[in-house]
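Asks: Below are the sequence and a predicted model; questions follow.
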Amino acid sequence: MAPVNQTVSGMTQVLNRQQAIGIRRQPPRRSAGFTLIEAALATVIVGTGVLAIVSAQQAYHKKNDWAQRSSTGFFLANELREMTLTLPMHDPLTADTTVGPEANEDNVRAFDDLDDFAGVVSAGKGAGLAFNPPINALRQQIDGLPGWQQTIVVDSILADNISSTFVQPLGTTDLMRATVTVTYQPPGAQQATTINRLVWVVGED
């Protein structure tokens, strides 16, 4: 019969082997929560997404602002064109003997011909007129458009060179060219930006 000590020792070895096998078979336990690398990676991903959304919104607002300004600029330029569309080139009474506004035409409501919009004429060239606040086709000021300005310049041109910057003395040709420039100066800006320019040519009947 085997000694008791040997039997106990053998059983202890068997238990130790079983425990060792059981320990090896158990999957390693993972502590709850995120590691530092995982947290940093998540922060980078979320931050990149937020930055992309903010950039997209800024681009949308810029495009939307420009679309609104472009529409306003076209509207203001067309208002001056509509105002002058039915006017003759020269004064109905004095014809082309007087260019620019006549003595009794001291404001835009009194203008009755296109060359009145040339403004003060010097050496055959008009200085042009600026309207700020802008005006509509009925010659009324348009409220609610701060920073906007319409400028109109009237020149006499030759039929074979209507786009030339070398114009003729005002009232000496059968064609006149009107150029309307619409500018906008946002609050805080140092200078105005040209939003629209409209050009048309008028001839004598």
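Replies: Okay, I see it. Numbers count the residues shown, from 1 in each chain.

Asks: CA only for contacts and neighbour counts going forward, please
Replies: Noted.

Asks: show me where the chain has helices.
Replies: Listed in chain order, the helices of the chain (DSSP state H) span 4-25, 36-84.

Asks: now for those, which one comes closest to A130?
Replies: helix 36-84 (11.1 Å; CA to CA).

Asks: Pasting the second one now:
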Amino acid sequence: MIAMAWLAWLRAFSRPPRSIQRREERVYPVSAHPLDIAARDAILEGLLVAFPPRPIEASGVTGGLPEVQWLRKELAGVAWPDIEAEFVRNQADVLPLLGPAEYLAVLPAWLRAAVNEPGSDTADAVLAGLEYPPERLDGFTAEQREVVVEAARFILANNGRGLDTVNEEVLEGIERAWTSRKPQSSPG
């Protein structure tokens, strides 16, 4: 009896610190409508076209926390298509920590993960970040902004909750935020 209590206590206190534990991903039920694979694939292709893969210069990550230093090291020199879905899942809420150049460089990886799993916590975190974006939008082209809004529409329509009143308001906020600022002209 004492040995079992000791074992339970030992297990409770031998977990890694919360900052390095893996995140438990919550996935909502699939939408009542089947996922439109062709639409999903078109958005994923649009991400590749609008956001050409380039190595990330992670010098703009802000803050001095160990997690931020680790993030800076992990993202340096990686192109967004090479960022694995599991990394995005475990770091779903880090977009606010990124500087403008890094935000532009990695947002497509977060969008890809959200489009592939529209009912996930990752998708919710991405949508929250899209609705209230900071000045980071200044570097996005019109084509990139359009793909971001299309991805948001797809995620909201397929997240298992559908385009209810709340999701419609979220989509309106995203559309307003991503279309109200003058985009950077496309490189010619």
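Replies: In hand now; what should we look at? What you see is a predicted model, and the numbers here were worked out from it, not measured in a lab.

Asks: what TM-score do we get after superposing?
Replies: Laid over one another, the chains give 0.25 as their TM-score (TM-score structural alignment, normalised by the length of structure 2), with 77 aligned residues with a CA RMSD of 5.4 Å.

Asks: Which stretch among the helices of structure 1 is buried most, on average?
Replies: Most buried of the helices of structure 1 by mean neighbour count (mean count of other CA atoms under 10 Å) is helix 36-84; its value is a mean of 14.

Asks: now for it, which elements pack on it?
Replies: Other elements packing on helix 36-84 of structure 1 under the criterion 3 or more CA pairs under 8 Å, 6 or more residues apart in numbering; DSSP states H and E are strand 175-184, strand 193-203.

Asks: Just want the angle from it to strand 193-203.
Replies: Helix 36-84 of structure 1 runs at 30 degrees relative to strand 193-203, counting by axes from the mean of the first three to the mean of the last three CA atoms, to 10 degrees.

Asks: quick one, helix 36-84 of structure 1 and strand 175-184 angle?
Replies: Going by the same axes, to 10 degrees, helix 36-84 of structure 1 makes 150 degrees with strand 175-184.

Asks: deepest of the helices and strands packed on helix 36-84 of structure 1, which one?
Replies: Taking mean count of other CA under 10 Å, strand 175-184 is the most buried of the helices and strands packed on helix 36-84 of structure 1, at a mean of 22.

Asks: all helices for structure 2, in order.
Replies: With DSSP H as the criterion, structure 2 has helices spanning 2-13, 37-50, 66-75, 85-90, 100-116, 121-131, 142-157, 165-180.

Asks: okay, the helices of structure 1 in JSON lines with distance to I152 of structure 1 next?
Replies: Putting those into JSON lines (distance: least, CA to CA, whole Å) gives the following:
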{"stretch": "helix 4-25", "distance to I152 of structure 1": "91"}
{"stretch": "helix 36-84", "distance to I152 of structure 1": "8"}
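
Asks: right, so of those, which gets closest to L129 of structure 1?
Replies: So among the helices of structure 1, helix 36-84 is nearest, using CA to CA, at 11.3 Å.

Asks: Would you format the helices of structure 2 as TSV with mean neighbour count included?
Replies: Below are these laid out as TSV (neighbours: other CA atoms under 10 Å):
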stretch	mean neighbour count
helix 2-13	10
helix 37-50	16
helix 66-75	15
helix 85-90	17
helix 100-116	23
helix 121-131	20
helix 142-157	22
helix 165-180	16
